[in-house]
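Enquirer: just a sequence and a predicted model for now, questions to come.
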Amino acid sequence: NHPLDCPVCDQAGECGLQDYSYQYGRGHSRFQEQKVKSPKKDLGDHIYMYSDRCILCTRCVRFTDEVSASKELMVDGRGNKATIDIFPGVPINNPIASNVIDLCPVGSLLDKDFLFAQRVWFLKSTPGIDPLTCSGDNIWVEHNQGKLYRVKPRENAGINTWWITDEVRYGWKFVHAENRLQAPARREHGMMVEASWEAAYKQAIRVIKSNAESGKKTALVVSPMLTTEEGFALVEAIRAIDPSTALFLGPVPIDGEDRSFPNPAAGKPFVMRAEKAPNARGIRRVLEHFGGFKEFGTLVRNIGEFGAVVVTGNYPSDWVTSETQSTLGGKDLVLIDTHETSLCGGASVVLPSATFAEKSGSFENVDHIVQHFDQAIPTQHASKTEGQIAFDLRDLVAGRELSEPFVTGGVQIVDEQPGQVPAASDAVTMIRGELFDDAGVRTAMGAFDAFASYADLERAPEAVLVESDMAMVEL
């Protein structure tokens, strides 16, 4: 009864039934009977079911019985009228429900969020690590032409086995949010105005130095959303400006309690973590290496001791409370963040940074397992990674030029003729400098005992492309 929906089916290109049909199937159908047509069903917040494509393998039913233990799905009916369905009034909305989409071998259970968004053969898969919680779950970040389209689980028997939470699967939308900071800004005559990176950097350095020279301390708040390499580079850069800078760990969000799911095939439960920060342990390791740190709440209570405050954010949503805003609002604030928050209006300098998908580095999870992930897409707008910002500040303090790969001056190609080198209206100026490289920072970190586990960290394996074995024929 399976329909020939391949040209319009979202599963096309990654469908097990397609593979088997090509390898073992006939070129024509022997089916003479009337095919059974079944309606499309809305099973929950994230899942559509195209019932006529279902082959009744019951993988999804077993998942809700054995792994999530929520038992929303069942086989309803008998014979050729049997279908997968939910119990009346009980949608499949458990926290790991969308794993049934990955389990479905055909295009029956489909992701509402990804439906008709992209053909899968256009997508590029980059290995990533859960950027939202401390679990360290392995993921594939799938993207095309600089835009994320979906996140899927990447198998790791020692951590997440085959699953991820719906929170991680759908929590990446902030990467392309409309409130992303798009360019550096600095305060001039009481107003925030857009500035070049160099001008913003120089004002940030002036703010920190002037406070230090007047006897006021500098505070650096390092977010647990940053990679370990970025945290290391940032502390070095700010202490190159003010060696007495005090270190603080940014807020570590906690939402409820950990929740476990049976996952009997793995021999251990799958755990949904309540700690909503991917690298609090890695950042703590960095701050302890540089002489110790205090929690963010201590800074809020003792804010009067500090003149300049450098704050990193990179949280997926607005993390600034009214208390934080009122406390930091009266200080010389250098804000390094991905999205516009209520702190932006009161800052001296705002530097736009990159999200997890726009950088590479390592996170240390709740079990102190260090894992590497790769950059999936280019940095959005004019943002830079926190690591690159740290390197740029360090270069300017040392009297070097900014570390940019190249700077162009409005290049326009004119009078292009076959066989001729095209002329340009403006010259292209190349500025050589050191770019942030997480592997290089890890090598430097490896010289210290505290980072022994980082020295030989292997890169995450790349996606294995499956090439068709179909013979080429002349048309």
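Expert: Sure, I can see it. Numbers count the residues shown, from 1 in each chain.
Enquirer: going forward, measure contacts and count neighbours with C-alpha atoms only.
Expert: Noted.
Enquirer: what's the burial count for residue 33?
Expert: Other residues near residue 33 number 7, with proximity taken as other CA atoms under 10 Å.
Enquirer: same check, this time on residue 445
Expert: Taking other CA under 10 Å as the neighbour definition, residue 445 ends up with a count of 21.
Enquirer: wait, isn't it in contact with residue 454?
Expert: Yes - under the criterion of CA atoms under 8 Å, residue 445 makes contact with residue 454 at 7.4 Å.
Enquirer: any idea how far residue 177 is from the spatially closest residue to residue 259 that is not a sequence neighbour?
Expert: For residue 259, the nearest residue in space outside its immediate sequence neighbours is residue 272; the separation is 5.1 Å by CA to CA, 6 or more residues apart in numbering. Relative to residue 177, residue 272 is positioned 25 Å away (criterion: CA to CA, to the nearest Å).
Enquirer: who's more crowded, the two?
Expert: When neighbours are counted by other CA under 10 Å, residue 272 and residue 177 differ, and residue 272 comes out ahead with 22 against 12.
Enquirer: distance of that one from residue 95?
Expert: Applying CA to CA, one obtains 8 Å for the distance of residue 272 from residue 95.
Enquirer: list residues touching both of the two?
Expert: Common neighbours of residue 272 and residue 95, using CA atoms under 8 Å, 6 or more residues apart in numbering, are residue 165.
Enquirer: quick one on the thing from earlier: wait, doesn't the residue nearest to residue 259 sit right on residue 255?
Expert: No - under the criterion of CA under 8 Å, residue 272 is not in contact with residue 255, lying 10.8 Å apart.
Enquirer: I'd like to know which elements the longest helix seen in the chain is packed against.
Expert: What stands out as the longest helix in the chain, according to DSSP state H, is helix 197-213. Contacts defined by 3 or more CA pairs under 8 Å, 6 or more residues apart in numbering; DSSP states H and E place helix 197-213 against strand 185-188, strand 217-222, helix 228-241, strand 306-312, strand 349-352, helix 386-397.
Enquirer: most tightly packed of the ones you listed?
Expert: Neighbour counts averaged per stretch over those are highest for strand 349-352, at a mean of 29; criterion: mean count of other CA atoms under 10 Å.
Enquirer: adding another structure so you can compare the two:
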Amino acid sequence: MATVLVNDIPVDIGDEKLNCIQAAERAGVTIPHYCWHPALSVVASCRMCLVMVGEKKPDGTVAMQPKVVPGCQTPVKDGTVIQTLDPKSTGAQQSTLESLLLNHPLDCPVCDKAGECLLQDYSFQFGKATSRMVDEKNTPPNKPNIGPNISLFTDRCIMCSRCVRFTREVAGTAELHVVQRGNHSEIDVFPGHPIDNKLASNVVDLCPVGALASNDFLYKQRVWNLKTVKSVCTGCSTGCSINLDTNKSVVYRLRPRFNPRAQGHFMCDEGRLGYHNVNSALRFTKPLERTNSGTQAIDWQQSVAKIDQSVRSAAQTDAGKIWFVLSPFLTTEEAWLLASYARSISPFCRIVSGPVPSHGVDDNYPKDRKGNPSTNPVKFTIRAEKCPNRRGIEAVVAHFQKSPATFADLLAACDRGEVAVAFVTSGYSTAFPAWGTETAERLGKAGFLIVHDMLPSALSDAAAIVIPAAAFSEKDGTYINHAGLAQTTEAGCVPQRGARTDGQIYLDLLGRRGLVRAIEIRKEIGKAVPALAALATGELGEHGVFVTARA
């Protein structure tokens, strides 16, 4: 077992290939750094991670190198000794910080990065309390809108080059580059070629200071006012792990959360900016009932009672004419509760998966110079399947619906006039709608159409009862991605204006008392469905667990 000493703390690294920064992290020691990132190449340009490194000899003595070395570029092995508290290490870090701060503006009160800025943090932890700068600062002009979603505050840049390496190595589009030389070096784009690739906003996350800013988030919130919860992106079937940042039940931004089992370190702009429908003023907030005189709002108790009455009344005649559509945007727990309700009515009620939105083909990165997928190993994929939980829904449907049925069968039955009640769940993105006018008209032929959705659509216009749906940011639950990775999502907001979560509505229909608890339902599913047995513990961990649900 290989052992490294970090400030006299032994760290077992096994056979892993680590650098000094990573080994120090294992010991709970921070080696400050700007340019290094585990998903990018090593350039050792910021010089912030300079530390004293040596080697333990067989006789027990330690031979230290005479000068500080960059921790990001120095691999460790058995017997490596790292000293971050040595005066040479701390002196080098202080000098580097002083150099970086010479021309850095005091923008902290207005900078979006304030509160999560590595320059702030490291200046406090490792820097000097005073500045010796007496000359006028070099303040190059800022470059707003270097891309549709990104602005560059040039005077804040510390030239770590993370953004440049990302566009070259991960996106493959290489829009960003370094211009000028020496003290006048700047980040810029080529004339007429803004940074507008589908992964562009990741450079904002990578920037350790506030040089690159998101136009979507710019000047909207101070980060210390935000509540952050762990969630899952619902934009496609990759199921990127994300941090959901909210304040007073308003979503302000989504950020990628590292998950080696899902997407790695990054996320696409399509998913990152796809949250705006959550804050939409057009969202349904109260149940609606369509009558001969028009549409009127009803309370929640009335809506649940009317739905239950309509379903049970139809079941007395022919339960085979009652259809439940489980949207791939439902959590696995919500799908389980609604399917359980259907089975509580009759074993002959039909349960089908909702349509799976798809757009083009899987989009792999990095790209080559012509914009085609590179022959290099794939580092990120935007899936063509634009929903988060197809596999979870299919596993639930397969458990409850032994005889195969599809959404197309429902439409055909509607055309024949053989559908008494259709309970359709939605939640589809407006960018990839599932309900065209033709589909809505066909579903409208059902004797009694119940639509559970967030926003008005052609389908909700045809419904007898519309129930407001909760957004992904408003509920706890589990999504299962294209590879069978089950991850939990946490609620960062409360449903708007007294609305209820989907799971709570289905729990009320089932007649169960109390509040819905996703973890308890998850355990119930894991014990009942062999393909989802991995959910039986309730806790899925930071990075999720793989299930055996069919693809």
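Expert: Nice, I can see it. Everything numeric in this text was worked out from a predicted model, so none of it was measured.
Enquirer: ok, back up a step: show me the contacts for the alignment partner in the second structure of the residue nearest to residue 259 of the first structure.
Expert: Following TM-score structural alignment, the counterpart assigned to residue 272 of the first structure within the second structure is residue 382. Listed by CA under 8 Å, 6+ apart, the contact set of residue 382 of the second structure reads 236, 238, 268, 362, 363, 364.
Enquirer: could I get the full set of strands for the stretch 301-450 of the first structure?
Expert: Here the stretch 301-450 of the first structure has its strands, by DSSP state E, counting those that start in this stretch, at 306-312, 332-337, 349-352, 361-364, 370-373, 413-414, 423-424.
Enquirer: what is the last one packed up against?
Expert: What that stands for is strand 423-424 of the first structure. Checking 3+ CA pairs under 8 Å, 6+ apart, strand 423-424 of the first structure ends up next to strand 413-414.
Enquirer: what span of the second structure is the strand it packs on aligned with?
Expert: Using TM-score structural alignment, there is no partner range for strand 413-414 of the first structure in the second structure.
Enquirer: got it, and stretch 44-61 of the first structure?
Expert: In the comparison with the second structure, stretch 44-61 of the first structure aligns to the range 147-164 (TM-score structural alignment).
Enquirer: ditto for stretch 15-34 of the first structure
Expert: Correspondence between stretch 15-34 of the first structure and the second structure is established over residues 117-136, with TM-score structural alignment as the criterion.
Enquirer: with stretch 142-157 of the first structure instead?
Expert: Stretch 142-157 of the first structure maps onto residues 245-260 of the second structure, going by TM-score structural alignment.
Enquirer: give me the contacts around that stretch.
Expert: 205, 217, 220-221, 225-229, 240-244, 264-267, 272-273, 275-276, 278-279, 473, 492-495, 543.
Enquirer: can you tell me which of these are in strands?
Expert: Using DSSP state E, the subset of these located in strands is 227, 228, 229, 241, 242, 243, 244.
Enquirer: tell me the two of these that are most distant?
Expert: 227 and 241 (16.6 Å; CA to CA).
Enquirer: between those two, which is the more surrounded one?
Expert: Comparing residue 227 of the second structure with residue 241 by other CA under 10 Å, the one with more neighbours is residue 241, at 31 against 16.
Enquirer: could you look up the SS state of the alignment partner in the first structure of residue 411 of the second structure?
Expert: Residue-level alignment of residue 411 of the second structure against the first structure, with TM-score structural alignment as criterion, gives residue 300. The three-state assignment at residue 300 of the first structure reads helix, by DSSP: H, G, I helix; E, B strand; the rest coil.
Enquirer: neighbours of the nearest residue to residue 300 of the first structure once chain neighbours are set aside, just the number please.
Expert: Once its chain neighbours are removed from consideration, residue 300 of the first structure has its nearest residue in residue 327; the separation is 6.3 Å (CA to CA, 6+ apart). For residue 327 of the first structure, the neighbour count with other CA under 10 Å is 16.
Enquirer: contacts only, for the aligned residue in the second structure for residue 327 of the first structure.
Expert: Structural alignment (TM-score structural alignment) places residue 327 of the first structure against residue 442 in the second structure. Counting by CA under 8 Å, 6+ apart, residue 442 of the second structure makes contact with 411, 414, 415.
Enquirer: which of these are still contacts in the first structure?
Expert: Using both residues aligned by TM-score structural alignment, their matches' CA atoms under 8 Å, the first structure keeps these contacts from those: 411, 414.
Enquirer: format the helices and strands packed on helix 197-213 of the first structure as TSV; extra columns: distance to residue 108 of the first structure.
Expert: Rendered in TSV, the data for those read as follows (distance: least, CA to CA, whole Å):
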stretch	distance to residue 108 of the first structure
strand 185-188	49
strand 217-222	45
helix 228-241	41
strand 306-312	43
strand 349-352	42
helix 386-397	42
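Enquirer: PyMOL command for the buried members of the contacts of residue 382 of the second structure?
Expert: Only the buried members of the contacts of residue 382 of the second structure enter the following PyMOL selection, criterion being 16 or more other CA atoms under 10 Å:
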select buried, resi 236+238+268+363+364
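Enquirer: return the subset of the contacts of residue 382 of the second structure lying in strands.
Expert: For those, membership in strands holds for 363, 364, with DSSP E as the criterion.
Enquirer: still contacting in the first structure, which of the contacts of residue 382 of the second structure?
Expert: Counting by both residues aligned by TM-score structural alignment, their matches' CA under 8 Å, those that remain in contact in the first structure are 238, 268, 362, 363, 364.
Enquirer: from those residues, pick the one nearest residue 499 of the second structure.
Expert: For residue 499 of the second structure, the closest of these turns out to be residue 238, at 29.1 Å, with distances computed as CA to CA.
Enquirer: ok, the closest one touching residue 264?
Expert: No - with contacts defined as CA under 8 Å, residue 238 of the second structure does not count as touching residue 264, sitting 10.7 Å away.
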